[in-house]
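Enquirer: generate coordinates for the sequence data below:
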Amino acid sequence: MTKTNPGRFFEDYAIGQTIRHAVPRTVAEGERALYHALYPARHAIYSSDEFAIACGLDGSPMDDLLGFHTVFGKTVPDVSLNAVANLGYAQGRWLLPVWPGDTLRAESRVIGLRQNSNGQSGVVWVRTRGLNQVGDVVLDYVRWVMVRKRDAASPAPEPVVPDLPAVVDPADLVVPEGLNFTGYDFDLAGETHRWGDYAVGEVIDHVDAVTIEEAEHMLATRLWQNTAKVHFDATHRRDGRRLIYGGHVISMARALSFNGLANAQMIVALNAGAHANPCFAGDTVRAWSEVLDKAPTDAPGIGAIRLRLVATKGCGPAAGLRDSDGRYLPEILLDLDYWALMPL
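Expert: Down below sits the predicted model:
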């Protein structure tokens, strides 16, 4: 009897099923240093204890996406080890900061299933919670994944497709306790642009670009313990190429967005997201953002800004996102819709 784990296939999921993911992960300052070595991340709250303390926190928390990647990585062996593609995200909220020394674990509940018409695969929707060492939920989100079937002849389940809101309501955004931007130091943050300086519909080309390296991508997947075969095993795809981990593209685009959005300090919600096209080593990633909405918060000196972050293989915002048939242009890598906190 084999003791190895081939991962779950589409037939192995059932509505309401709860999966407790292995292995808990303690994150520390070394994790932050590696994150900042992988990405040109410069947002001040995540870079400086003194800056974070001046903004009312106890110190500098871990980067918001560092926490997300850690929790996401826990889910891969159970949710997407046999995935064809990670299709999208919705209803993501950061509920508590992740601090150096926190231990993170993850749990997922199956909330949707639908077999594809080809009978070879199906889509699985899960709601994932990331919890810290005392059981507090630090973030939760929904994602859906196309997963291979073990046996194409196995019967299709009754389809259940969850009804997911397009946007996290601004009233449901959680501002970290104590956060206060009334004394915000714009010089140290790197830009003078504040919440009131951005207009809905404004598009910001972030100008800078980074060429993706195979070695950095592999370090990232190992760091977040993401074991998806398409990222590690070049023989797993017919073209013999390893897909760049989607979280690597997200973090690279977010870091590039510093140029023009240096004061969009903390991500607090993930409204939607799509990995529009595959990314491979050697691709040069650029990014642009569009301001989709703005909302006040009850926290002192803090507004929420809703941004669409687009990562591309070279094309700028003038090219748009989709072709005349509604498909993403082949140059589009990532289309991410999120809320961030910014000084008024």
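Enquirer: CA atoms for contacts and neighbours, from now on please.
Expert: Fine.
Enquirer: wait, Ala199 touches Ala295, no?
Expert: No - using Cα atoms under 8 Å, Ala199 makes no contact with Ala295, being 11.6 Å away.
Enquirer: report the next helix or strand after the strand or helix carrying Gly92 in sequence order.
Expert: Following DSSP states H and E, one finds Gly92 within strand 83-94. Later in the chain than strand 83-94, the nearest helix or strand by DSSP H and E is strand 103-115.
Enquirer: report all helices and strands that that following strand contacts.
Expert: strand 18-26, helix 64-79, strand 121-131 (3 or more Cα pairs under 8 Å, 6 or more residues apart in numbering; DSSP states H and E).
Enquirer: hmm, back to that, can you give the distance of the strand holding Gly92 from its chain's centre?
Expert: 8 Å (Cα atoms, centre = their mean, to the nearest Å).
Enquirer: ditto for stretch 323-343
Expert: Here stretch 323-343 shows a centroid-to-chain-centroid distance of 13 Å under the convention Cα atoms, centre = their mean.
Enquirer: and for stretch 101-117?
Expert: Stretch 101-117 has its C-alpha centroid displaced from the chain centroid by 14 Å (Cα atoms, centre = their mean).
Enquirer: now stretch 23-40
Expert: 15 Å.
Enquirer: quote the end-to-end distance of it.
Expert: Terminal residues of stretch 23-40 are spaced 28 Å apart (Cα to Cα, to the nearest Å).
Enquirer: list the buried ones in that stretch?
Expert: By 16 or more other Cα atoms under 10 Å, the buried positions in stretch 23-40 come out as 24-27, 31-32, 35-36, 38-40.
Enquirer: in JSON lines: those, plus distance to Ala311.
Expert: Shown next, in JSON lines, are those (distance: Cα to Cα, whole Å):
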{"residue": "Pro24", "distance to Ala311": "31"}
{"residue": "Arg25", "distance to Ala311": "29"}
{"residue": "Thr26", "distance to Ala311": "30"}
{"residue": "Val27", "distance to Ala311": "27"}
{"residue": "Glu31", "distance to Ala311": "24"}
{"residue": "Arg32", "distance to Ala311": "23"}
{"residue": "Tyr35", "distance to Ala311": "19"}
{"residue": "His36", "distance to Ala311": "19"}
{"residue": "Leu38", "distance to Ala311": "17"}
{"residue": "Tyr39", "distance to Ala311": "14"}
{"residue": "Pro40", "distance to Ala311": "15"}
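Enquirer: quick one more, to check against the first:
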Amino acid sequence: MKTNPGRFFEDYRLGEVIEHAVPRTVGHGERALYHALYPARHAIHSSDEFARACGLPSAPLDDLIAFHTVFGKTVPDISLNAVANLGYAEGRWLRPVWPGDTLRARSTVIGLKQNSNGKSGVVWVRTEGLNQHEEIVLSYVRWVMVRKRNAEAPAPKVTIPELADHVAPTHLVVPKGLDFSAYDFGLAGESYRWGDYQIGERIDHVDAVTIEEAEHMLATRLWQNTAKVHFDATARDDGRRLIYGGHVISLARALSFNGLANAQMIVALNAGAHANPCFAGDTIRAWSEVLDKAETDAPGVGALRLRLVAVRAEAPDFALRGEDGKYLPDVLLDLDYWVLAPR
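Expert: Below is the predicted model of the structure:
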């Protein structure tokens, strides 16, 4: 048998290192398609001239292009038979990705826990994205619920990794040369500096995007994400294709431009949950909460810790959970991340 049905829960071993196929060279085409799929317009990823004025050699590719590309490499080995992608932690962008870079990925299994129904289990992996120079450009932990091939297969020893609540400000990596001391707020689109944001402040990003089946399918193919629930309408009992969680992340991040236009570069992913399934036809809105602030050693550069929430609602009311502690049904994404902004 030459075809590969993908891994099931019982196929994973604690400590196993998985080298993922296939390396991919990314370029200006990915940027153009990304900006066609999402209303993304942060200046440092849009303009070589703006990026040079901020101390970079040219505009790096959008941070989430790097994330989606690396994530997509892992799907055939980690989540081809997934029920759901459950969460993220300890994510760090360590180097910009430039047009012409070649990315590959590897993952280490760091946790296993079979579910009580005996039909599936949760797998924790730490994934690293590497460029052609063998430099790590991105690292993150995610955990995913994966089906079992054989419900009678013995359960592995339960190992749940201890993960940091968030990436400490001292562990944030500012891209080499980044300098916001001569930052052009007019070209960036808003006047708000790092100092204008207050911890606890909430921002309704106002705008909305309705998810189309065709755009989601294009995005999923672009990132070479082969998870069955995204492609195959027969993979779910309800006959609906599940919208890739990264698609929702990018839509929400792009919508956040209105109010956070100067949150230029993502440098860490502290935590994340795809709270409820998303389907074509859903209209997505977003709001953010400022969780923390930190200074950096780079000229004119500060860091903001933000909560980004995507909702399926007419207008965000800043509510996350019900009285039972569970996410409200219209909450699709709850993402905690660090960005760099001009001081």
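Enquirer: which one of the helices and strands packed on strand 103-115 of structure 1 lies closest to Glu107 of structure 1?
Expert: With distances scored as Cα to Cα, the stretch of these nearest to Glu107 of structure 1 is strand 18-26 (4.6 Å).
Enquirer: how close does that closest one sit to structure 2?
Expert: Taken over the aligned residues, the distance from strand 18-26 of structure 1 to structure 2 averages 0.3 Å (mean Cα distance after the TM-score superposition for structure 1).
Enquirer: quick one: whichever helix or strand comes after that strand aligns where in structure 2?
Expert: Note on strand 18-26 of structure 1: by DSSP H and E, the next helix or strand toward the C-terminus is helix 29-38. Across structure 2, the stretch matching helix 29-38 of structure 1 (TM-score structural alignment) is residues 28-37.
Enquirer: Gln114 of structure 2 contacts Thr159, doesn't it?
Expert: No - using Cα under 8 Å, Gln114 of structure 2 makes no contact with Thr159, being 9.8 Å away.
Enquirer: please say which of the two ends up with more neighbours.
Expert: Using other Cα atoms under 10 Å as the criterion, Gln114 of structure 2 and Thr159 rank with Gln114 on top: 23 against 14.
Enquirer: so what's the more buried one up against?
Expert: Neighbouring residues of Gln114 of structure 2 by Cα atoms under 8 Å, 6 or more residues apart in numbering: 120-122, 155-156, 158.
Enquirer: contacting residues for the closest residue to Thr210 of structure 2 other than its chain neighbours?
Expert: Spatial nearest neighbour of Thr210 of structure 2, excluding adjacent residues (Cα to Cα, 6 or more residues apart in numbering): Thr283 at 4.0 Å. By Cα under 8 Å, 6+ apart, the contact list for Thr283 of structure 2 reads 208-211, 312-313.
Enquirer: the same query, at a cut-off of 7 Å, please.
Expert: Applying Cα atoms under 7 Å, 6 or more residues apart in numbering to Thr283 of structure 2 gives the contacts 208-211, 312.
Enquirer: conserved subset of those residues in structure 1?
Expert: Contacts conserved in structure 1 for the contacts of Thr283 of structure 2, counting by both residues aligned by TM-score structural alignment, their matches' Cα atoms under 7 Å: 208-211, 312.
Enquirer: buried members of these into PyMOL, please.
Expert: Command for PyMOL that selects the buried part of the kept ones among the contacts of Thr283 of structure 2, burial taken from 16+ other Cα under 10 Å:
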select buried, resi 208+209+211+312
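Enquirer: so of the kept ones among the contacts of Thr283 of structure 2, which ones are in strands?
Expert: Those of the kept ones among the contacts of Thr283 of structure 2 mapping onto strands are 208-210, per DSSP state E.
Enquirer: tell me if Ala255 of structure 1 really is in a helix.
Expert: Yes - looking at Ala255 of structure 1 with DSSP: H, G, I helix; E, B strand; the rest coil, it is inside a helix.
Enquirer: ok so, going back, got CSV for the ones in strands among the kept ones among the contacts of Thr283 of structure 2, with distance to Val70 of structure 2 too?
Expert: Shown next, in CSV, are these (distance: Cα to Cα, whole Å):
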residue, distance to Val70 of structure 2
Ala208, 27
Val209, 25
Thr210, 26
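Enquirer: for Phe8 of structure 2, state which of these is nearest.
Expert: Distances from Phe8 of structure 2 to these, taken by Cα to Cα, are shortest for Thr210, at 33.7 Å.
Enquirer: that closest one corresponds to which position in structure 1?
Expert: Superposed on structure 1 with TM-score structural alignment, Thr210 of structure 2 falls opposite Thr211.
Enquirer: got a list of what that match touches?
Expert: Going by Cα under 7 Å, 6+ apart, Thr211 of structure 1 touches 282-285.
Enquirer: only the buried subset of the residues you listed, as a PyMOL command please.
Expert: Buried residues among the contacts of Thr211 of structure 1 (16+ other Cα under 10 Å), as a PyMOL selection:
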select buried, resi 284+285
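Enquirer: figure out how far stretch 52-63 of structure 2 is from the centre of its chain.
Expert: 20 Å.
Enquirer: same question for stretch 247-254 of structure 1.
Expert: Taking Cα atoms, centre = their mean, the mean C-alpha location of stretch 247-254 of structure 1 is offset from the chain mean by 8 Å.
Enquirer: next one: stretch 28-43 of structure 2
Expert: Centroid separation for stretch 28-43 of structure 2 versus its chain: 15 Å, with Cα atoms, centre = their mean.
Enquirer: need the residues that contact that stretch.
Expert: Contacts of stretch 28-43 of structure 2 (Cα under 7 Å, 6+ apart): 50, 61, 99, 188, 215, 250-251, 254-255, 257, 261, 264.
Enquirer: if we go to 6 Å?
Expert: For stretch 28-43 of structure 2, the surrounding residues in contact (Cα atoms under 6 Å, 6 or more residues apart in numbering) are 99, 188, 251, 254.
Enquirer: fine by me, thanks again.
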